[in-house]
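Asks: After the sequence you'll find the predicted model.
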Amino acid sequence: MTPVRTRLGLAAAMGAWSARHRKTAVFGWLLFVVLAAALGNAHGSTRITEAESIPGQVSRAARILDEAGLKSPAAETVLVQSATLGADDPGFRAAVGQVVAAVDATGKAAEVRSPYDTKAVSADGHSALVVLTLKGDPEKAVDEVQPVLDAVAGVQKRNPGLTVVELGDASSGKWMQDQMQTDFARAEWTAVPLALGILLVAFGALVAAVLPVVLALTAFVAAAGLVALGSGFLHTSSDASSVMLLVGLAVGVDYCLFYLRREREERAAGRDAATALAVAAATSGRAVLVSGVTVVVAMAGMFLTGIATFQAMAFSTIVVVVTAVLGSLTVLPALLSMLGDRVEKGRVPFLARRRRPEAAGAATGGRFWNAVLTPVLRRPLAATVLAGAALLALAAPLLTMHTAKLTFQQQLPAGNALVAASQKIEAAFPGSPAPATVVIKAADIDSPAMTAAIADLEAKALAGGRMHGPVEVTVHPEKNVATVGIPLNGTGNDTTSNEALRSLREDLVPATVLKVPGTEAPVTGSTAASYDFNRKMTGSMPLVFGFVVAFAFLLMLTSFRSPVVALTAVVLNLLSVGAAYGVLTLVFQHGVGASLLGTAGVGAVESWVPLFLFVILFGLSMDYHVFVVSRIKEGHDRGLPTRAAIAHGIRSTAGVVTSAAVIMVAVFSVFGSLSMQVMKQMGVGLAVAVLIDATVIRAVLLPSVMTLLGDLNWYLPRWLRRLPDLSHGESAPAATAPATAPETPMASPMASPVGAPSRR
């Protein structure tokens, strides 16, 4: 019989080409990874500047200072405090003198000011602040501050009865930089062995387990180089690098897992090596392609925020996902073609005995999944109501969510020495660690009118009750620029601080310095940064949400040719995201269960985390949805009734969904164990959402809802039939008959070519 030629989809065509040109695909991939990494390393990364990172008045203030060539030197403060001695006591004065002398002797300080000169003595007389600035470029101060820290530590050692601690931009920046490097390294060395161990359990063979991890890591290395190369026109950030590792490892391993498990399943069902690989390329390869495109589309929504940090994250994630998809569709089929059944080499005896053959697993789904799926399919309405109510209950705390750019104290772990120092300084000198700064640009900064206006601003700020002293005024006559530092009441990002900021911006500044013609006076500072970032993010969220949901719906519609399937996917994803938001709010804002994660409730969720979680989760959850629904549709297109097709799809994907979910949850949980609060929030949010998505959504809600909808799942209105059709890639080349006995429909999803009705 002459074989029927079928048009292959993109994924199937790429897999077929790679299998035919194995050496070209493998060595081409290696060359690509090496070149991308080498060129990226040679180019280096260009980081986001302060003027780019925060929108609004904060950005304008940074540009005024940059244009004037003014860089605020890195400022440090040293607190000298005693529970019994007053600032005028000889012992106290001696300790202050030791601090000034020791810091000055390092040669790193441009200026050291005694509290007896600046009047920086607390109201109770038991605390004093030595104020200093560091020499050189403030952006490099973190590399120069260590001798000063050592000098202050030496004074503390000589005066055990006093508290002598340092805090400032450079000292806190150094701690965070060092901690980020430590955490990043720990994440790499923890997540990779975890993923490898889970894959070893899933496959029971060392080669099969190592393959996805190696491909994921090489994809990350290549993507990191490409991002560095692209940072010349789209600047990157340390947060973007962390996100790229997080997402790259998760999706890279998952995509390879989908592909490899399907190939192994077809081989176990009796297919020859070439046919098994072709089937995997046409089915799992297509699922990987659709899932990857969905993640890219979702991440592209972050560009609509206009916030440089989000754009850097979006760019990094898009690059690593595209690279992972490319590797999964090219080098993976080439390697599988080379290895053949040797991919099962290095089998672990105990694990190998426990594993069921792939074909059997595909047919039955295992005891656990059968125990869940059987009652769900028997009573779909009850399952839908119960699971839906549980997710809505988890999502309920979302209604109380408060987002803010977390302060230094909130970001660091409880009990941290720098946090303790900050709290002591703030208690003795309220507001001083993070004052608001009015950056004034005038036609003539020394004019009598401007001098009077600045004095008026200072007087009104102190008289209003929402701000307090000391107010620091610095004038740069040659640049016609002045800065006015005004401490705000509150913690820095709470309601009290925000109200003080609004009063300063909307009432005091317009009533004073802005009355002088030709004047600009944006207000910056940490409170202003949090406020502006939140406003920009809140304003852009509806646009981003709408963009992501609309494109995800269209992609699912064109992929499955069903508006009902597309709408179901969107609604179920929104439910899992909402539940993740609720858990995030409950744990990190209200502190419920936070101690189990080594942290405490900090009263807020980091500003960018909810939007980031939305786009990432909306993309990643499509991994499972596309993979599972593709198998359901395969069964339906072969002639199975909808309920039987659902049972077949869920059971045949149970093992791979479980393995993929465990890997993602494990990788994300590693980030939830890191020191920085924002990394904890991101990791826990992703882990919870994936866990919910792979269990409640995929095992309960998806089958129950699709069972209730019945044949409506496959309904395509006549007026939509002219839409682009992306579903043709589901077809695989006609399989050669296996040597085994004829298979039942449940035993092999490829008993007849996908897309053709069953003749049985």
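Replies: Noted; the coordinates are in hand.

Asks: Every contact and neighbour count from this point should use C-alpha atoms.
Replies: Will do.

Asks: quick one: buried residues of stretch 95-114?
Replies: By 16 or more other Cα atoms under 10 Å, the buried positions in stretch 95-114 come out as 95-96, 98-100, 102-104, 108-109, 112, 114.

Asks: One more: stretch 136-155?
Replies: Buried residues in stretch 136-155 (16+ other Cα under 10 Å): 138, 141-142, 144-149, 151-153, 155.

Asks: end to end, how far does that stretch reach?
Replies: Terminal residues of stretch 136-155 are spaced 25 Å apart (Cα to Cα, to the nearest Å).

Asks: this is the comparison structure:
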Amino acid sequence: MTTADHPTRATARSATPPQPGAAADTPTRLGPLGRLGVLAAGRLRLVAVLWLALVAGLGAFAPQVTSALAGAGWQANGSESVQVRDLAQAHFGGNASSALQVVVAADRPVDDPSVRAVVDRATALLRADSRIAEVVPPQNGVTTSPDGRTAIVLAGARADTNDMVRAADDLKGPLAALSGDGVEVSATGASVLWSDFNKANHDAMIKSEMLSWPVTLAILVLAFGSLVAAGLPLLLTLAGLAASAGALVLLNHVTPTSVWAMNFAMMFALALGIDYALFLVVRFRAALARHGDARRAVGETMDTAGKAVLLSGATVLVSLSAVMLVPAPAFRSMALGIMLAVAFVLAATLTLLPAVLGRLGHKVNAAAPPWTRRDADRAGASVAFTSWGERLWRHPLRHGIPALLVLIALAAPIIGLRTAMPSITVVPEDSSARTGYTAVQRAFGPGAPGMLQIVTPTAAADATAAALAGDPGIAGVMPARHADDGSALTMLQAMPSVDPSDPKLADTVDRLRGTLPDDAKVGGAAVENLDLQATLDAKTPLVLGVVLGLGFLLLLLALQAPLAALLGTATSLLATAAAFGAARLIFQDGHGSGLLGFTPQGFLDGWAPVFFFAMIFAIAMDYTVFLLASAKEHYEKTRDPRQAVVGALGHSGRVIFAAAAVMVAVFFTFALSGPLPPKEMGIVLGLAVLLDAALVRLVLLPVLLRLTGHAAWWSPRWLRRILPDIRFSHD
């Protein structure tokens, strides 16, 4: 749909009065973003004050972010296992899955006076904590091992799961300090596991981020060709991070927010801050070289590249919002944390960045090494990537077919991909949770760390106990416990015959839920993991469908070209599939595990398909928007498919390449982390960005645009009538 189709719109745009403070020769035919950019460029002081007030106001809460945010939330809300946990906490002295178990392992019998003294001190520590409900000393035949050398003190949960993780944070150190003289004291259980898991992974991510900063800064200088310009992404990142950190602390007062939300928010704020700043600065430089006036250059930049950035941000937000369909607090809050960071970085890009560019003007090129300008032609396009676009246009199949074959070959293993919740091996060997887990397993049997909790009406307790005892997957049943408050409920605890991470446990739980009396509910920490995995498996097709559907609709809205939107969406999906196929070879089958320093679990962690897919697709669509928006802009100007492809690569190829290089460097540093989850995240996301940028955006998608020609940009008349008139070209 062209401007000529809508004379009233064209008249309205041409009649727009010049903005206050704008240069006299600033074009008046600016859209809303162009006018916003010119307005910001003329009012740096006002924009800076507003942003300083926002960052200072929210940033005041930022120091609390690591201590205030939640450590739990890895559960399927409404599941049977969560119902069991709530019942156990309310009616059985807090003996829920979130309770703490303190394991005392000695080289002599636990009834030795010196060992009993350690048990008494551990019991006193637990009883002194207000978050602990009932403390149950070791009981012979139940929580004392057959050889008499290992005992378990049970500390019931009085607080919610997040506060119990904080209790584990506070108690595991003092409890471990009781060890000595042949006695080892370890806190274990689900709350301690998440405490150790969060600490190990948080430390690893901070270490990786520190390692990535020097590489990031070096690539930024190379990409921007100026020390001054290279600092602009950091300006956006810092503003977005400070604001989002404070917002997360405030959000945590409304709903528990995972501590992981801040880690992912930091990652996306840096990645998108770089992407958006690169795209706008490159365009600003080209406009500045043509017009010589900073505000006019800002207006043109925002009227063209600004639209692409806004569309990209909307696509990222939409992709991540689909994760909210998973009824797991940790997933929802992590997605929300990233969305907050994206929203703040996007707002800073559309207001603060044009204000700074307007003031900098030609100083944006200050401290630029002389060799950095050799790659730009008079229009600001990269000579190297323009030449690459010409080569792709002349020989599309020569380059497109190998790229397609590589992506298909990498995507093929996804067919055999298996997922499961992580095992105890994801925390360090010397962590409290793992030390206690190993001691319990050694003393009581392989299934002891994954005790099943069954809550049943008291009238059905005998039948439930009999069914448990007769199940081949159960190694033993503990004595029944009646509700403390007189409710007609009874809890039975059953020890599986296999390790909690063994796939056979899922078969046992499914079988019990089918054979136990109707009102009996099966739970326990291991079952909560199984229920979460089942929920993730069930929701994955829906999340993937929503992400793909909304991504396509956003591209269609912006491009008004169904085929181009379809090609952009399909190629993003192909790059994502290739990344997951490679992840299966590495993390499930173990190829390269020795080099990367991990022991394969035989599966990919259960949250990867949903959460990583949304993140990968958001990043892939970010590059897609930059390329297709630039291609659409050139097509609007020339109506020439060749100019669309070559011009898009010339103007956005360098941006995509540089931004991808930064993100690959950042993500791959996580492969150096000790714990497995950051390795998975770093490798999967890094491979996805590498494949998407190198094979899809810079090869396959331009080739497909070349082969489809004018058809890629065709739009039926009825569609043009219902879609808004969005143009990327600037008159």
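Replies: Sure thing, it's come through. For clarity, every value in this text was computed on a predicted model and none was experimentally measured.

Asks: sorry, back to before: most widely separated two among the buried residues of stretch 95-114 of the first structure?
Replies: 95 and 108 (20.0 Å; Cα to Cα).

Asks: before we move on, the earlier item: mind listing which of the buried residues of stretch 136-155 of the first structure are in strands?
Replies: Of these, none are assigned to strands by DSSP state E.

Asks: any idea how far the residue with the largest distance to the centre of the second structure is from residue 106 of the second structure?
Replies: For the second structure, the residue at maximal distance from the C-alpha centroid (Cα atoms, centre = their mean) is residue 113, at 50.7 Å. For residue 113 of the second structure, the distance to residue 106 of the second structure (Cα to Cα) stands at 12 Å.

Asks: list the contacts for the residue mapped onto residue 211 of the second structure from the first structure?
Replies: Counting by TM-score structural alignment, residue 211 of the second structure corresponds to residue 190 in the first structure. By Cα atoms under 8 Å, 6 or more residues apart in numbering, the contact list for residue 190 of the first structure reads residue 670.

Asks: Mind checking what secondary structure residue 190 of the first structure has?
Replies: Under DSSP: H, G, I helix; E, B strand; the rest coil, residue 190 of the first structure falls in the helix class.

Asks: picking up where we left off before, give me the subset of the buried residues of stretch 95-114 of the first structure that lies in helices.
Replies: Among the buried residues of stretch 95-114 of the first structure, the members falling in helices are 95-96, 98-100, 102-104 (criterion: DSSP state H).

Asks: show me where the second structure has strands.
Replies: Under DSSP E, the second structure gives strands at 100-106, 132-136, 150-157, 183-188, 419-420, 452-457, 474-477, 481-482, 489-496, 521-523, 604-605.

Asks: Would you check the span in the first structure matched by the fifth one?
Replies: Mapping strand 419-420 of the second structure onto the first structure (TM-score structural alignment) gives residues 403-404.

Asks: And for that stretch, what's in contact with it?
Replies: With Cα under 8 Å, 6+ apart as the test, stretch 403-404 of the first structure has contacts from 493, 530-531, 534, 604-607.

Asks: how about residue 242 of the second structure, what's its partner in the first structure?
Replies: So, by TM-score structural alignment, residue 242 of the second structure is matched to residue 221.

Asks: Please apply the same query to residue 396 of the second structure.
Replies: Aligned partner of residue 396 of the second structure by TM-score structural alignment: residue 380.

Asks: So the nearest residue to that match once chain neighbours are set aside versus residue 435 of the first structure, what's the distance?
Replies: Excluding the flanking residues, the one nearest residue 380 of the first structure by Cα to Cα, 6 or more residues apart in numbering is residue 704, at 4.4 Å. Going from residue 704 of the first structure to residue 435 of the first structure by Cα to Cα gives 55 Å.

Asks: Check residue 325 of the first structure too.
Replies: 47 Å.

Asks: any idea how far the residue nearest the centre of the first structure is from residue 410 of the first structure?
Replies: Geometric centre of the first structure, nearest residue: residue 243, 4.6 Å, by Cα atoms, centre = their mean. Distance from residue 243 of the first structure to residue 410 of the first structure, counting by Cα to Cα: 20 Å.

Asks: what about residue 569 of the second structure, neighbour count?
Replies: Neighbour count for residue 569 of the second structure, taken as other Cα atoms under 10 Å: 23.

Asks: and what of residue 456 of the first structure?
Replies: 16.

Asks: Could I get the full set of helices for the stretch 401-550 of the second structure?
Replies: 432-444, 461-469, 504-515, 525-559 (DSSP state H, counting those that start in this stretch).

Asks: now those helices as CSV including distance to residue 492 of the second structure?
Replies: Converted to CSV, the helices of the stretch 401-550 of the second structure look like this (distance: least, Cα to Cα, whole Å):
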stretch, distance to residue 492 of the second structure
helix 432-444, 17
helix 461-469, 7
helix 504-515, 13
helix 525-559, 15
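
Asks: Residue 280 of the second structure is nearest to which of these?
Replies: helix 525-559 (18.1 Å).

Asks: Please tell me how far the closest one is from the chain's geometric centre.
Replies: Helix 525-559 of the second structure sits 13 Å away from the centroid of its parent chain (Cα atoms, centre = their mean, to the nearest Å).
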